[in-house]
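Peer 1: Can you look at this prediction? I've put the sequence above it.
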Amino acid sequence: MKVSIMSVPIETKSAEAVEAFDAFSRAFEAFKETNDERLAALERKGHADPLTEEKLARIDAGLDETRARIDALALGRARPPLGGVDQGAVRDHDPLMHEHKTAFESYIRSGESGGLKQLETKALSAGSGPDGGYLAPPQVESEVLRRLSALSPIRAIAGNRVISGGLYKVAHSVSGPASGWVSETAARPETDSPTLAELSFPAMELYAMPAATQTLLDDAIVDIDQWIADEVETAFAEQEGAAFVNGDGNAKPRGFLDYTAVADGSWSWGNLGFIGTGVADAFPASDPSDVLVDLIYALKAGYRQNATFVMNRKTQSAIRKFKDQQGNYLWQPPAGMGRNATLMNFPVIEAEDMPDIGAGTTPIAFGDFRRGYLVVDRAGIRILRDPYSAKPYVLFYTTKRVGGGVQDFAAIKLMKCAA
C-alpha cells in the first residue's frame, strides 16, 4: 500500500488549525482596540500617535500571516491522498481506469510508454498528439482541478465549463428575453427579436515542468499521482490567478480587468461599469464606506444575492479600518475554519493580482463571478517525460489547456480611484 509523502496526522492538523484560528480572533480584537485608539487621537489632536500607527501596522501584518497559515492548513485538511481506499475501490470496478493508471505509472517511473500507446490507440487518438506526452489518468486530472479551485481565487468563484475541443462559444442575450402580458383571448403580437452576442473562449496552453531524481521515481512507496499533483498545483494556480485578473487574451485567458471600464452611469454591453471613489488616488477621508455602499447597489439585485468582493491584501488592510455610522467595523473575520472574511456581509476573496489603491487603479471588484466570469478547461492533462535535458534529473513537461473571460458584463462592477 502506498503512503503519501505529504501525509500528516489529522489530529495534529486539527489542533494546529484551531490554535491558528484562535490566534487570528485574538489578533483582530487587538487590531480593533488599537485602531480605536488611533481614531480617538485623530479626533482629539488631528493626528495619530506614530507609535500607535506602528503597532497597528504590526498587528495588521500579523493578521495577514495568520490568515495565510489558516488557509494553508484548511487546504491541507481538504487534500485526500490519491492512493486512498476510496479511489482504490473505484479502480477495482473500472478495469480500464486501473489499466491506464498502471501504464501511466510505468511511463513516469521508467519511461516505458508501450502500455499508454496501446490505450490511446484503443481510444482512437494519436500516441503523442500535437502537444506531446500522454494523458494523465482521470483521477490525477480531477485532483489537480480540485486543488486549483482551492488555490486559484478567481477559479473558486467563477463559472466553469469542461470542453473537448480548443474553443468554447456561447450566445448571450444582451437585451433579455422578449416577452409581454396578454389576456386569455387577446391576439399575441409578435415580439421583438432578441439581441444576441456571441462570445468565444479559446483554451490556451498552460505548462509546468517539475523535476525528480531517478531515486525518487524508483522508490515504490512514493505515490506518483500525489507527487505530480503537489508539484504542478502551485505553478498552475499562480499563472491562472494572474491571467484571470489581468490577462490580455494573447496566448492566455483574458482577465476581467482587461475589458474597458466605463462610469456605471454610461455602462453598455461589452464594458464593465465602475464607481469612482471621489478621490483621484484613494478613498475619501470622510465616510469612506459610503462609496462601498454605492458599489454594492450599482449591481442589480439578481446578481447581488451571490456577490463577492475581490481585492488584494493591501486593499483589504485599508478596508479593515472602515466603520459604519454606529462605530461597527465593516470588515469581519471568518466565522469559522474554511470560511471567508466578510465586508458588509458579503464574502471577501483575496486575489494578490488585483491592483493596489492608487491613482486611476481599480483595486476592488464586486459581483456575481459565477455568472459574470467563465473559466473553460479543455479535458485532459498531458505529461511528457524528459530524462535528457537536465541530467541527472528527470523533467516532466506537464500541460493543460485553459481559457477564460467575462460572459455577463452586467454581473461585475469595479471600484476605481477617480475623482
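Peer 2: Okay, I see it.

Peer 1: all contacts plus neighbour counts: C-alpha atoms, from now on.
Peer 2: Noted.

Peer 1: distance of G380 from G166?
Peer 2: 12 Å (CA to CA, to the nearest Å).

Peer 1: who's more crowded, these two?
Peer 2: G380 (20 against 17; other CA atoms under 10 Å).

Peer 1: Report the spatially nearest residue to that one, omitting neighbours in sequence.
Peer 2: Spatial nearest neighbour of G380, chain neighbours left out: L135 (6.1 Å); criterion: CA to CA, 6 or more residues apart in numbering.

Peer 1: List the residues that contact that neighbour.
Peer 2: G380, I381, R382, I383 (CA atoms under 8 Å, 6 or more residues apart in numbering).

Peer 1: So which of the residues you listed wins on neighbours?
Peer 2: I383 (26 neighbours).

Peer 1: F104 contacts L116, doesn't it?
Peer 2: Yes. Using CA atoms under 8 Å, F104 is in contact with L116, at 6.5 Å.

Peer 1: what's the longest helix anywhere in the chain packed up against?
Peer 2: Longest helix of the chain, by residue count under DSSP state H: helix 10-45. Helices and strands touching helix 10-45, by 3 or more CA pairs under 8 Å, 6 or more residues apart in numbering; DSSP states H and E, are helix 50-77.

Peer 1: helices or strands next to the helix it packs on in the packing?
Peer 2: Using 3+ CA pairs under 8 Å, 6+ apart, helix 50-77 sits against helix 10-45.

Peer 1: gap between the helix it packs on and the chain center?
Peer 2: 26 Å (CA atoms, centre = their mean, to the nearest Å).

Peer 1: buried ones in it?
Peer 2: Using 16 or more other CA atoms under 10 Å as the test for burial, helix 10-45 gives 17, 20-21, 24-25, 27-28, 30-32, 34-35, 37-38.

Peer 1: Stretch 145-154 now?
Peer 2: L145, R147, L148, S149, A150, L151, S152, P153, I154.

Peer 1: Show me the helices in the stretch 51-200 of the chain, by range?
Peer 2: Per DSSP state H, counting those that start in this stretch, the stretch 51-200 of the chain carries helices over the ranges 85-92, 95-110, 114-122, 138-151, 153-157.

Peer 1: Show me what the longest one is packed up against.
Peer 2: The one in question is helix 95-110. By 3+ CA pairs under 8 Å, 6+ apart, helix 95-110 packs against helix 85-92, helix 114-122, helix 214-218.

Peer 1: Would you mind giving those helices as a markdown table with mean neighbour count and distance to V174 added?
Peer 2: Converted to a markdown table, these look like this (neighbours: other CA atoms under 10 Å; distance: least, CA to CA, whole Å):
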| stretch | mean neighbour count | distance to V174 |
| --- | --- | --- |
| helix 85-92 | 12 | 44 |
| helix 114-122 | 16 | 43 |
| helix 214-218 | 13 | 54 |
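
Peer 1: Take this one as well and set it beside the first:
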Amino acid sequence: MPSTLLTRALERRANIWSQMQEIQQRAEQDGRDSLTAEEREKWDRAEADLTEVSADIERMERAARLDTVRRDEVVVAGGRGPEGGEDREADQDAAYRDAFATFTRRGMSGLDNEQRQLLMAHHSEVRAGATSPGSAGGYFIPTETLNKITEAMKAYGGLMGAVNIITTSSGNNLNWPTNDDTANVGAILAENQQVTEQDVSLGQKTLGAYTYTSKLVRLSLQLLQDDVFNVESWLTRKLGERIGRAVAAHLATGTGSSQPEGLFTNATAGKTGAAGQVTSVTYDDLVDLQHSVDPAYRMNAKWATADQGIKVVRKLKDTQGRPLWEPSVQAGVPSTLLGSPVVIDNSIPVPAAGAASIGFGDLQAAYVVRQVAGGQMMRLEERYADYLQVGFLGFLRLDGKPDDTAAFRVYKHPAT
C-alpha cells in the first residue's frame, strides 16, 4: 500500500500535468502558433513544479523499496512441513541471525559455544579465484540481511532491477552460451530429396565474479555496546548502499577490463542525432530508435536513461502536439514514453556531445548479471583497539555482460 504522502504526490503530479495540457490545448483551439506571455509563465511554473514533485515521488518510492527490506521480522510462508521441517529451518535461521547480531556487536568473545559453531559453519576464506572454508575470511550475512544489500542495489541503480540476474553458489568462471540464428531459414523440401544441413552456431561469453567491497567502516565500542537502535541492520544497509552505487556505475558504463562491461559501453547506435543535437533529441529520433530494435524484442522493451535524459524527453511532443512522456499516476507503475516503460538510472551518461544517453530494448534479453550467493561481512577487532573502535567491511562478488546485443540499441548524440 502506498503511503498517504506518496498518493497525494502522485495526484498532485497528475493535476499539474493536466494543467499543462490545458494550456497547450487552449492555444491549439485558438489557432495560435505560440503561447501568450501569461501562458508561457504558467507553463514554466507548472513544469518546475512537475520536476520537483516527480523527484519527490522517486525519493518516496525508493524509500518504500528500501523499507521493505529493513524489517527485522522474518515471515515464513506456509504451514508446518513434514515432521516440523519448515519450523526447524526457521528456528535455525533465527538462531543464526541472533548469533550474527551478537557477533556484530560483541565479536567472537561475546558468543556462546552454540552460536560460535553456527557462525563457523557459515565462515569462508576469501582468496583470488575461489571461496573456501578457512580462518581468514568473513561470515556469511544472514539471508534476509543479504536481501537488504540486493534491494539497496536495485534502489540505487535502476538497471539492476530490470536486467537478467542469475545466482550461483561459487565464483568460478561461468561459461554463458550465446546464439544468433536469425539469418537461417527453413526451406521447401521437394519429394525424394535429401534435407540440407544448417548447423546452429553457438558462441560463448565468460562471466567472472569481481569482488565489490563497501570499504572499511569504523564504529566505536560504545555504539556497539548500546542498544539504542538496531546497529546490525543499519550497518549492513549502509554497506549495501556503498556496494550498490559501485555496481550501478559499472552495469551502465563499465569498461569490461577488470570490471563488468556496461550495457551502454559498446551498445550499437540505433540512431545518431543530426549535427547540433549535442544535448537534444527529437520525436523522430526516438521513433527511429524504437524501430531499430526488431519487433521480436519490442514487446517487453523498456527505455533506459538518466534523470537528465528524461528532462530532455519530457519537453518533446508528437506530430499532433501531444507530449511523448506520460507520467505515472499509480504507485509502483513506471512512467511511459511512446507506450513503453522508462527505467531511470543516473549512472547512464547524460546528454552530451558523443554520448549515448538513451537506450531502448528488452533489458532482460540484452544484459545478464551473475551474482555469487553469500555476501559476507568481516569484523576487525585488533586493528583499531587503541581507538576503542571496531572495523567492519562488506563484500559481494558479481559480474555483468551484454548478452543478446540485438535486443538493445542506443541514441547517440553527434560530436558537434
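Peer 2: Thanks, I have it. Keep in mind the model is a prediction, meaning the values are calculated, not measured.

Peer 1: pretty sure G262 of the second structure is touching T253, no?
Peer 2: Yes. With contacts counted by CA under 8 Å, G262 of the second structure reaches T253, the gap being 4.2 Å.

Peer 1: And T178 of the second structure, what's its match in the first structure?
Peer 2: In the first structure, T178 of the second structure lines up with H172, judged by TM-score structural alignment.

Peer 1: re earlier: between G262 and T253 of the second structure, which has more neighbouring residues?
Peer 2: G262 (23 against 18).

Peer 1: contacting residues for the more buried one?
Peer 2: Here G262 of the second structure is in contact with H250, L251, A252, T253, G254, T255, G256, G400, K401, P402 (CA under 8 Å, 6+ apart).

Peer 1: Now do the same for it: its match in the first structure.
Peer 2: Using TM-score structural alignment, G262 of the second structure lines up with G255 in the first structure.

Peer 1: cool, K311 of the second structure as well?
Peer 2: Counting by TM-score structural alignment, the partner of K311 of the second structure is S317.

Peer 1: For that match, which residues are in contact?
Peer 2: Here S317 of the first structure is in contact with D60 (CA under 8 Å, 6+ apart).

Peer 1: what do you get for L235 of the second structure?
Peer 2: So L235 of the second structure contacts nothing (CA under 8 Å, 6+ apart).

Peer 1: Just confirm it is within a strand.
Peer 2: No. L235 of the second structure: not assigned to a strand; according to DSSP: H, G, I helix; E, B strand; the rest coil it is helix.

Peer 1: Would you mind measuring from it to S328 of the second structure?
Peer 2: Counting by CA to CA - L235 of the second structure and S328 of the second structure are separated by 34 Å.

Peer 1: so L337 of the second structure makes contact with R322?
Peer 2: No. Counting by CA under 8 Å, L337 of the second structure does not reach R322; the two are 11.7 Å apart.

Peer 1: The two: which has the busier surroundings?
Peer 2: L337 (19 against 13).

Peer 1: In the first structure, what sits opposite the more buried one in the alignment?
Peer 2: L337 of the second structure maps onto L343 in the first structure, by TM-score structural alignment.

Peer 1: ok now do the residue nearest to its match when sequence neighbours are not counted, which residues does it touch?
Peer 2: Distance criterion CA to CA, 6+ apart; nearest residue to L343 of the first structure, sequence neighbours excluded, is W331 at 4.5 Å. By CA under 8 Å, 6+ apart, W331 of the first structure lies in contact with I319, R320, K321, F322, A341, T342, L343, M344.

Peer 1: preserved in the second structure, out of the contacts of L135 of the first structure?
Peer 2: For the contacts of L135 of the first structure, the aligned pairs still in contact in the second structure (both residues aligned by TM-score structural alignment, their matches' CA atoms under 8 Å) are G380, I381, R382, I383.

Peer 1: Out of the residues you listed, which sit inside strands?
Peer 2: G380, I381, R382, I383 (DSSP state E).

Peer 1: Map the third one onto the second structure.
Peer 2: Going back to what we said before, that points to R382 of the first structure. Per TM-score structural alignment, R382 of the first structure is aligned with Q376.

Peer 1: ok, back up a step: alignment lookup: the residue nearest to G380 of the first structure to the second structure.
Peer 2: By TM-score structural alignment, L135 of the first structure lines up with F140.

Peer 1: With Q332 of the first structure instead?
Peer 2: So, by TM-score structural alignment, Q332 of the first structure is matched to E326.

Peer 1: So that match versus I16 of the second structure, what's the distance?
Peer 2: Relative to I16 of the second structure, E326 of the second structure is positioned 12 Å away (CA to CA).

Peer 1: Check the mean deviation of stretch 241-251 of the second structure from the first structure.
Peer 2: Here the mean offset of stretch 241-251 of the second structure against the first structure after fitting is 1.3 Å, by mean CA distance after the TM-score superposition for the first structure.

Peer 1: what span of the first structure lines up against that stretch?
Peer 2: The aligned range for stretch 241-251 of the second structure is 234-244, by TM-score structural alignment.

Peer 1: Not counting sequence-adjacent ones, nearest residue to G394 of the second structure?
Peer 2: Leaving out its chain neighbours, the residue that sits closest to G394 of the second structure by CA to CA, 6+ apart is M377, at 4.3 Å.

Peer 1: got the contact list for that neighbour?
Peer 2: G138, Y139, F140, I141, F392, L393, G394, F395.

Peer 1: measure F309 of the first structure to P153 of the first structure for me?
Peer 2: Distance from F309 of the first structure to P153 of the first structure, by CA to CA: 11 Å.

Peer 1: Does the match of R382 of the first structure touch G394 like I think?
Peer 2: Yes. Counting by CA under 8 Å, Q376 of the second structure does reach G394; the two are 5.7 Å apart.

Peer 1: For the second structure, identify the residue most remote from the centre.
Peer 2: The outermost residue of the second structure relative to its centre, with distances by CA atoms, centre = their mean, is N192 at 55.7 Å.

Peer 1: contacting residues around that residue?
Peer 2: With CA under 8 Å, 6+ apart, N192 of the second structure has no contacts at all.

Peer 1: Select the longest strand from the second structure.
Peer 2: Max-length strand for the second structure by DSSP E is strand 389-402.

Peer 1: Does anything pack onto that one? Which helices or strands?
Peer 2: Using 3+ CA pairs under 8 Å, 6+ apart: strand 389-402 of the second structure touches strand 202-207, strand 210-213, strand 217-220, helix 231-253, strand 367-372, strand 376-380.

Peer 1: right, so of the ones you listed, which gets closest to M108 of the second structure?
Peer 2: Closest approach to M108 of the second structure among those (CA to CA): strand 376-380, 9.5 Å.
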